[in-house]
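Enquirer: compute the structure for the input listed below.
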Amino acid sequence: MCLLAVYVPQDSGEDFRLVGCGSVLSGKSVPSHGTGLQPLCFLDLRNRIHILNRSVGKKYPVTLVQIFRHTSTEGRMLHYVLTALGIILFLVVAVFRAVFSYNWTWLCRRADCKKIDKIPGPKPIPFFGNMFLFILPEEELSKLFLRLYKEYAPTFRLWVMGFPEVFITDPEDVESLAGQVTCKLRLSAGDLEQHQSHYKEFRLRFASSLAGNRSAHQCWQVNLLKAAILNPLQAVQSIGPVGERSLGRPRGRWDKLKVGYNENVRLLAGLQQAQALMTGCNGLRGSYKESNKWQGRRKFLTPAFHFKILEEYLKVFNTNSQILVEKLGAQVGESFVDITSYVSMCTLDLICETAMGVQIHSQTDGEAEYIKAVKRMAKVVVKRQFTPWLHKDCIYYSSPLGREELRLLQILHGFSDQVMSRGALCVSGYSFDLSKRRRLAFLDLLIEISEQEGLLSGADIREEVDTFMFEGHDTTSMGISWAMYLLGSHPEVQEKVVEELKGIFGDSDREATYGDLQQMKYLERVIKEALRLFPSVPAFSRCLEVDVKIKNYTIPAGTQLPILPFLMHRNPEVFPNPEDFNPDNFLPERVQNRHPFAYIPFSAGPRNCIGQRFAMLEEKVVLSSVLRRLRLESLDKREEVPLLLELILRPQNGIRIKISPR
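Expert: Take a look at the predicted model:
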């Protein structure tokens, strides 16, 4: 801070008055010690302080000695005290608003709350609900849900900060709900919508912020929090009375603080659709957005996965699978390899070439930054979900975790931009050039819909590309990795698969054809059993539009329904000895006698995964290529592989497998 030092001769004993910024400072000069001049006061020049010299100015001319930087102890203390008081007042108002909102919601919804409380579940704590159950290491989350499932199955509820979550695991209930729920957070009755408006706003805002699509109002909240620290009194004054104005809304002079945010930043739909516990599934699996939008896209995208089109992908599948075999073969003699990183790079190459027509060579050039960003983003999303104080955007985007999310989104978006541009898709102008590119069903179909049907904008195409990029590589890579782990843990099953492959290929090294894949019945059962024990997407979610009655319970509209295949696939009444790896669980006669919704690794109902046949063919090609040339040996027992219940079901420390030649 730039200050002015004013001196007068020593021992003058004269009165003086210094006037500046509407305030008057008065005092007397005091003797100096050896300098002949005595500083009277230090004044801030930024406020254009004017010195009015009265009696002192006539008798002893004021001398300007120097301008220098100085901050008095008293000034610092006053600043700290005001800042602390401002922050405390700001937090008190925020907490009061949250408590008031919670209690008001409970009063308005007490009838619905009573219905939900009839459902069994752990006893909630007022205001906080059951959130303290989730204060545990990340690898313990899967064990927590297994314990809750064993204690309260088939249906149980949790309260998280006043928001109900009803977990459905009974196949009949899931089937009955499949046609009555939507991921669009819309309520059927006007009065209920009014009572639950904050609930809807929270869900929508959280899902949107996950993708990096922050609105102007969300930027407001971030800036208000920063302003509260820099200028606490003015920040508190900008907060209107509770019930009249939302915290941090623009008001008067605060319009100057508005920060423009790039509205062209698209939704990262793949991450939104996979973050199963907070919103519904998006894009190709489902959407928290309007149902008519999802229905229109589903109708026009389904032909892209016709079996004749999938046959055209086999060449790409085989080529990249052979690269994976070579990379793994180079590790023969090593103590172990983490199979997940190798498979992830392979599936990323596959999806980029089949869907976008771009060869990125991640297997030969090293692990792409995109893969690392996807893995880290999954952790960020789950950490925010189970950290209630980070649900508010104004807090979240001011935190290190929120800033990390934005950095990761730049990586993810940048990668898809690069892939699309190399695929002759002009992103900036949303124009397309197909003349220099061979026919590729998925991207071409998106372009055709955009040009002829007018259903997809350029931003919509980019959204679907993000969805397919994420879903097409990450979920499939973990499905293949878990299958390899189980085959390496059960050598007798691995040998049965090898015998089946020998019966199909003999001693030939030829590539697999579509007919060959259809003959791999036992390998298909192995893949399905691996997905039963380790579903790539361990949970997805739906939201009720209307009140629904299941068994002896009535679930009110607006309730979020997490559905966990990770739990459903461990139902001992459906799968005897559910923790055992048994491919015979998928013999035709057993499947025929089983409820169709008892096994849902690709979600359930009309919003199931549109690319499941694509994924099954991809897994068959990759696994058969590896097993024909290499032997797998898993080094860790099941209990030694901690699970992370994230967007994708992952092992905490990777999957260690020893590779040997056949």
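Enquirer: alpha carbons only for contacts and neighbour counts from here, please
Expert: Will do.
Enquirer: right, and Arg403 touches Asp393 too?
Expert: No. Contact between Arg403 and Asp393 fails when scored by C-alpha atoms under 8 Å: they sit 11.4 Å apart.
Enquirer: of these two, who's got more company?
Expert: Under the criterion of other C-alpha atoms under 10 Å, the comparison of Arg403 against Asp393 puts Asp393 first, with 22 against 13.
Enquirer: quick check: chain neighbours aside, which residue is closest to that one?
Expert: Excluding the flanking residues, the one nearest Asp393 by C-alpha to C-alpha, 6 or more residues apart in numbering is Gln218, at 6.2 Å.
Enquirer: now Arg422
Expert: Excluding its sequence neighbours, the residue lying closest to Arg422 (C-alpha to C-alpha, 6+ apart) is Val358, at 6.5 Å.
Enquirer: again with Phe415
Expert: The shortest distance from Phe415 to any residue other than its chain neighbours is 6.5 Å, reached at Tyr370 (C-alpha to C-alpha, 6+ apart).
Enquirer: over to Asp433?
Expert: Using C-alpha to C-alpha, 6+ apart and skipping the chain neighbours, the partner closest in space to Asp433 is Ala424 (5.8 Å).
Enquirer: ok, Lys123 next?
Expert: Nearest to Lys123 is Asn130, by C-alpha to C-alpha, 6+ apart, at 7.3 Å.
Enquirer: pretty sure that neighbour sits against Phe163.
Expert: No. In this structure, Asn130 sits apart from Phe163 without contact. The criterion is C-alpha under 8 Å, and the distance is 10.1 Å.
Enquirer: doesn't Leu89 fall inside a helix?
Expert: Yes. For Leu89, which was evaluated using DSSP: H, G, I helix; E, B strand; the rest coil, the result is membership in a helix.
Enquirer: out of everything not next to it in sequence, what's closest to it?
Expert: The shortest distance from Leu89 to any residue other than its chain neighbours is 7.2 Å, reached at Val236 (C-alpha to C-alpha, 6+ apart).
Enquirer: now the other sequence, so there's something to compare against:
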Amino acid sequence: MATDIQFAPVEAAPRPRKAARRILTSREEFRAAKRVPKAKLLPFVGVLFASKPHPPSFFVRMANEYGEIVGFDIAGKPLYLVNHPDYIQHVMQTNAGNYRKSDFYYRLKAMFGDGMLVTENELWRSKRTLAQPSFRRHRFDHYCNVMAECGTNLCDVVEAETRDGQPINIVPKVMAAALNVATRTLMNCDLAEDKDRFTEIITTIMVQSEKRVWSLFELLHDLPTKARAERLQAIADFDALLYKVIKDRMEGRSTPDPAGPDMLQMLLESACPVTGEPLSLSRLRDDFLTMVLAGHETTAVSIAWCLYMLCRHPEHMATAREEVDRVLGGRQPTYEDLSELKFVKMVAQETMRLYPPFWTMSRAALADDEVRGYRIPKGATIMLCPYVMHRNPEYWPEPEKFDPYRFTPEAGADRPKHAYFPFGTGPRQCIANHFAMFEAQIMVAQMLQRFDLSLLTSKEVESEPMISLRPKQGIHFTARPRL
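Expert: As a prediction, this is how the structure comes out:
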């Protein structure tokens, strides 16, 4: 559609950073290590059947039964679920050079192309290098102002739709607000006119991505079925929207963010650090698909869960509201206010403990390794699951209890750093982790500032595992404006 776009000449590309060093385990060390205990399940298909209908809960049960590491077979290939901070640190940080993204991620290429979520090595590093300036401190003030403006719009929508006492499903409303934040900060554009179709696109891609990842026969998803047609149409519609945004910028119908170059402008003016060539249209598409879909989806879901957990715990709701009123005094929040909204941040952190933005991650070993006395053979997939690790009672007493005070400095002083990793850790930690936390603090504070919220039902809301943990069938509130 937009193959006629002409890219501006660019200067020579900087030299990319070196890859993480691989720590090799000797043959003797590997042989002396213990074999990983295996779960007693049906061969070949055991995990896929046993984990239904809610895989995160199944893996928690396995961790509670087997301890810090347990093995499974999926289609004849070994998978190890780990449940100790030392494994997280070793695989994601200390010996990250020995681990690549697992095959589960490559199944996402049908939807995400070569976006940052699925790429490796120099290509990934070049993407990270180019995107990093968009998430540095000098941009935070502006980003937070945009988040607050979008949060105000969210509150206006909630007030209008609940004026007559009608309940509201907060999830799509927060998703629309988070989408607006993403498109305004990354591309200085507003896709409000297309938000309903965009929500459909995102849901289609997320649902089918999760099904493809856990499918026993991945290629079945490429057969000419209705689901495949829906997926291809969703991707085509997203591409059409994105290509229009890029073409409008290139042809002068839209302008860069006056507060400073947005990511779209920076990428259009950049060279690939590997090749020195201008970035191709397909590469821009893949990167923005990942940023917009994965980024705004996970943040929006976290905000919805925050409001849900506060409504279920009135004592924490009262504490959060008192802090918001004291710090903001009725005005719109800014970046400077975030350091004073300490309890609201703890609410967001505790919510992300129970409902992490990415409920699981995985890596594949490039060579034989040994961790905590166990053998990790070459080719094995390591499952690093925040949903499981965040429920390990050794580090999180009463793990299912919602308790924001776990995140006071005193409470966390003796807790291992890698017992909590909602955004990943190491070289591939989520590039927008601070951005997401700021957005959660700001929008939760604004909702508490404007409304008395009540859940429509006392029945517990179930989570639906996709890439994120969406509230199954939404979260329904009544909202009365505060006097």
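Enquirer: contacts only, for the residue nearest to Lys123 of structure 1.
Expert: Asn130 of structure 1 makes contact with Pro122, Lys123, Pro124, Leu158, Trp159, Val160, Met161, according to C-alpha atoms under 8 Å, 6 or more residues apart in numbering.
Enquirer: mind redoing it with 7 Å?
Expert: With C-alpha atoms under 7 Å, 6 or more residues apart in numbering as the criterion, the residues that contact Asn130 of structure 1 are Pro124, Leu158, Trp159, Val160.
Enquirer: please apply the same query to Arg415 of structure 2.
Expert: So, once contact is read as C-alpha under 7 Å, 6+ apart, Arg415 of structure 2 ends up touching Tyr395.
Enquirer: and the counterpart of Asp156 of structure 2 in structure 1, what helix or strand is that in?
Expert: With the correspondence set by TM-score structural alignment, Asp156 of structure 2 lines up against Glu326 in structure 1. In this assignment (DSSP states H and E), Glu326 of structure 1 forms part of helix 314-329.
Enquirer: residues in contact with that helix?
Expert: Applying C-alpha under 7 Å, 6+ apart, the contact partners of helix 314-329 of structure 1 are Cys346, Leu350, Thr354, Glu511, Glu618, Val621, Val622, Ser625, Val626.
Enquirer: would JSON lines of the residues you listed with distance to Arg76 of structure 1 and secondary structure be doable?
Expert: Converted to JSON lines, the contacts of helix 314-329 of structure 1 look like this (distance: C-alpha to C-alpha, whole Å; DSSP: H, G, I helix; E, B strand; the rest coil):
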{"residue": "Cys346", "distance to Arg76 of structure 1": "59", "secondary structure": "helix"}
{"residue": "Leu350", "distance to Arg76 of structure 1": "61", "secondary structure": "helix"}
{"residue": "Thr354", "distance to Arg76 of structure 1": "63", "secondary structure": "helix"}
{"residue": "Glu511", "distance to Arg76 of structure 1": "76", "secondary structure": "coil"}
{"residue": "Glu618", "distance to Arg76 of structure 1": "66", "secondary structure": "helix"}
{"residue": "Val621", "distance to Arg76 of structure 1": "69", "secondary structure": "helix"}
{"residue": "Val622", "distance to Arg76 of structure 1": "66", "secondary structure": "helix"}
{"residue": "Ser625", "distance to Arg76 of structure 1": "71", "secondary structure": "helix"}
{"residue": "Val626", "distance to Arg76 of structure 1": "69", "secondary structure": "helix"}
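Enquirer: which position in structure 1 pairs with Arg125 of structure 2?
Expert: With TM-score structural alignment as the criterion, Arg125 of structure 2 matches Gln295.
Enquirer: check which element follows the helix or strand where that match lies along the chain.
Expert: Gln295 of structure 1 is part of helix 291-301, with elements assigned from DSSP H and E. Later in the chain than helix 291-301 of structure 1, the nearest helix or strand by DSSP H and E is helix 307-311.
Enquirer: what residue of structure 1 takes the place of Cys311 of structure 2?
Expert: Cys311 of structure 2 maps onto Gly488 of structure 1 when the alignment is built from TM-score structural alignment.
Enquirer: can you report how many residues lie near its match?
Expert: Burial of Gly488 of structure 1, expressed as a neighbour count using other C-alpha under 10 Å, amounts to 22.
Enquirer: what's the spacing between it and Gln322 of structure 1?
Expert: 20 Å (C-alpha to C-alpha, to the nearest Å).
Enquirer: that older thread, of the contacts of Asn130 of structure 1, closest to Asn608 of structure 1?
Expert: Nearest to Asn608 of structure 1, judged by C-alpha to C-alpha, of the contacts of Asn130 of structure 1 is Leu158 at 25.2 Å.
Enquirer: excluding its backbone neighbours, what's nearest that closest one?
Expert: For Leu158 of structure 1, ignoring the flanking residues on the chain, the nearest one in space by C-alpha to C-alpha, 6+ apart is Glu165 at 5.2 Å.
Enquirer: which SS state does that neighbour fall under?
Expert: Here Glu165 of structure 1 takes the strand state, with states given by three-state DSSP.
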